[in-house]
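1. Sequence first, predicted model second:
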Amino acid sequence: MKDKVFAYIKKKYKVLPEYPWRKYDSNAVFRHADNNKWFALVMDVGRDKLGLVGSDSVAVINLKIDDMFFRDMLVKQDGIMPAYHMNKQHWITVLLDGTVPEKQIFDLLDASYMATASAKKKAKMRPAKEWIVPANPKYYDIEAAFEASDEIDWKQGSGIIKGDTVFMYVGAPVSAILYKCKVTEVDIPYDYEDKNLKITALMKIKLLKSYKRDEFTFDKLKSEYAIYAVRGPRGIPNSLSAALK
């Protein structure tokens, strides 16, 4: 199981083990490259030190669990216990001797990876989201742009990542959602500023669907979906998401 854990981490997270202790040269640490935080510690520990029967060594993995209620449930299971030699309020020790099913170990490993990831990495790993993004026709003719190409560059909104869906709301005199797009690329360097606009990064958006001008007007967004302003990228209610599909 220990070898399977090492292989899983290498394949999914592209992280190799580090062996920081000369005295305990079989103990391996796995850490994030961007913030250096550990997300797993694999050790060989005497069973008696874990409160188990026997004095032989057993391979274990220490993992971080942020949800205290979930952690309290986990440590009641066979093969899972409060962390050995780490903060017992946030970490658990899991036996790698077959007591705990392989899938559960990998699920807990994924949870530990997320719990210790940087805010930027967590944002990139989150599930895809839907946004309404405003377009001001006074400054950019988005209708002409999509007539010329089904993929265009757009100012990257805060929090938007690759794979997200953006519904382009075209401002007055149109005042309606006209396009459904998929974000295909983000963090494209760009430097532009005038008295009305500042852009530091672009994203690419690919057209998926167009709507008639009278389908999702501002008046309809306000009266039926409680959207009273579209001044910047914003999430959308489930009811509107369903209607836009």
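-> Right, received. Where do you want to start? Numbers count the residues shown, from 1 in each chain.

2. rest of the way, CA atoms for contacts and neighbours
-> Will do.

3. helix or strand right after the lengthiest strand in the chain?
-> If you go by DSSP state E, the chain has its longest strand at strand 176-193. On the C-terminal side of strand 176-193, the nearest following helix or strand under DSSP states H and E is strand 198-210.

4. re the thing from before, so what's the gap between the longest strand of the chain and the chain middle?
-> Taking CA atoms, centre = their mean, to the nearest Å, the mean C-alpha location of strand 176-193 is offset from the chain mean by 19 Å.

5. swap in stretch 113-129?
-> Averaging C-alpha coordinates over stretch 113-129 and over its chain gives two centres that are 3 Å apart (CA atoms, centre = their mean).

6. Buried ones in that stretch, by neighbour count?
-> Applying a neighbour-count criterion of 16 or more other CA atoms under 10 Å, one finds 113, 114, 115, 116, 117, 118 buried in stretch 113-129.

7. check contacts around the last one.
-> By that I understand residue 118. With contact set as CA atoms under 8 Å, 6 or more residues apart in numbering, residue 118 has these partners: 34, 35.

8. just checking, residue 210 touches residue 178?
-> Yes - contact criterion CA atoms under 8 Å: residue 210 and residue 178 qualify, at 5.6 Å.

9. Between the two, which is the more surrounded one?
-> residue 178 (21 against 14; other CA atoms under 10 Å).

10. tally of neighbours for residue 209?
-> Counted with other CA under 10 Å, the neighbours of residue 209 add up to 14.

11. what do you get for residue 21?
-> When neighbours are defined as other CA under 10 Å, residue 21 has 11 of them.

12. so what's residue 210 up against?
-> Contacts for residue 210 were tallied using CA under 8 Å, 6+ apart; they are 178, 179, 180.

13. second one coming, line it up with the first:
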Amino acid sequence: MNQQEIFEYIKKQYPATPERITQNGKQITIFKNQRNNIPYAIFYQSDESVMSIMEVQAESDMISNYIEMYHLAPAKYMNQKHWLAVPMDGTVRDSKVLDMLDMGYDIVDEQEK
């Protein structure tokens, strides 16, 4: 599943308009919950390649499990206690990527601004 396919999934699943910013010469795409304006997923290109990375909110007690189980990395841009980085290179099954995205959205949707 590539970044564009995930963006299409987000558009269908959640009412979200991506916010695009440039930081250190990189384009970063941020998806926020429209109700409370809290981000639940960000996308950017990795430093080492043109591979896309999705950083997504996760339950803090699950971060280390996800990192170990799927060989993921802690988030680079967001709080590493609550976010993890998922490479969009096919190493994580598409269904699991979408599960992580849904989990991130659900975590944020329960929060108040």
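-> Sure thing, it's come through. Given the structure is predicted, the values throughout are model-derived calculations rather than measurements.

14. Just the TM-score for the two chains, thanks.
-> After superposition, the two chains reach a TM-score (TM-score structural alignment, normalised by the length of the second structure) of 0.87; 110 aligned residues with a CA RMSD of 1.8 Å.

15. For the longest strand of the first structure, grab the matching residue range in the second structure.
-> Mapped onto the second structure using TM-score structural alignment, strand 176-193 of the first structure covers no residues at all.

16. now stretch 95-102 of the first structure
-> Aligned using TM-score structural alignment, stretch 95-102 of the first structure spans residues 87-94 in the second structure.

17. neighbouring contacts of the matching stretch?
-> Looking at what lies outside stretch 87-94 of the second structure - CA under 8 Å, 6+ apart - the contacts are 1, 2, 3, 51, 52, 53, 54, 70, 72, 86.

18. if you set the cut-off to 10 Å instead, what comes out?
-> Under the criterion CA atoms under 10 Å, 6 or more residues apart in numbering, residues 1-3, 6, 43-46, 51-55, 69-73, 86, 97, 99-100 lie in contact with stretch 87-94 of the second structure.

19. Strands - which of those residues land there?
-> With DSSP E as the criterion, strands contain 43, 44, 45, 52, 53, 54, 55, 73, 86 from among those.

20. so which of those is the most crowded?
-> Neighbour tally across these (other CA under 10 Å): the maximum, 27 neighbours, falls on residue 55.

21. Leaving out sequence neighbours, find the closest residue to the alignment partner in the first structure of that residue.
-> Taking TM-score structural alignment as the alignment basis, one finds that residue 55 of the second structure is matched in the first structure by residue 62. Counting by CA to CA, 6 or more residues apart in numbering, residue 93 is the residue found nearest to residue 62 of the first structure once chain neighbours are left out, at 4.5 Å.

22. how far away is that neighbour from residue 225 of the first structure?
-> Look at residue 93 of the first structure and residue 225 of the first structure: by CA to CA, to the nearest Å, they are 47 Å apart.

23. Which one's more surrounded, the two?
-> The residue with the greater number of neighbours, taking residue 93 of the first structure and residue 225 and applying other CA under 10 Å, is residue 93; the counts read 25 against 15.

24. Serialize the contacts of residue 210 of the first structure to a markdown table and add fields for distance to residue 143 of the first structure.
-> Shown next, in a markdown table, are the contacts of residue 210 of the first structure (distance: CA to CA, whole Å):
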| residue | distance to residue 143 of the first structure |
| --- | --- |
| 178 | 9 |
| 179 | 9 |
| 180 | 13 |
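
25. what's the closest of those to residue 218 of the first structure?
-> For the contacts of residue 210 of the first structure, the minimum distance to residue 218 of the first structure (CA to CA) is 11.2 Å, reached by residue 178.

26. Next, work out how far apart that closest one and residue 134 of the first structure are.
-> For residue 178 of the first structure, the distance to residue 134 of the first structure equals 10 Å [CA to CA].

27. Secondary structure element holding residue 22 of the second structure?
-> With secondary structure defined by DSSP H and E, residue 22 of the second structure is part of strand 19-23.

28. any residues touching the helix or strand following that strand, and which ones?
-> Note on strand 19-23 of the second structure: by DSSP H and E, the next helix or strand toward the C-terminus is strand 26-32. In this structure, residues lying in contact with strand 26-32 of the second structure by CA under 10 Å, 6+ apart are 7, 10, 14-22, 37-47, 53-56, 105, 108-109.

29. mean shift between the longest helix along the second structure and the first structure?
-> Of all the segments of type helix in the second structure, defined by DSSP state H, the longest one is helix 94-109. Between helix 94-109 of the second structure and the aligned residues of the first structure, the post-superposition mean distance stands at 0.5 Å (mean CA distance after the TM-score superposition for the first structure).

30. now that helix, how far from the chain's geometric center?
-> For helix 94-109 of the second structure, the distance between its averaged C-alpha position and the chain's averaged C-alpha position is 8 Å (CA atoms, centre = their mean).

31. Also stretch 81-88 of the second structure?
-> 6 Å.
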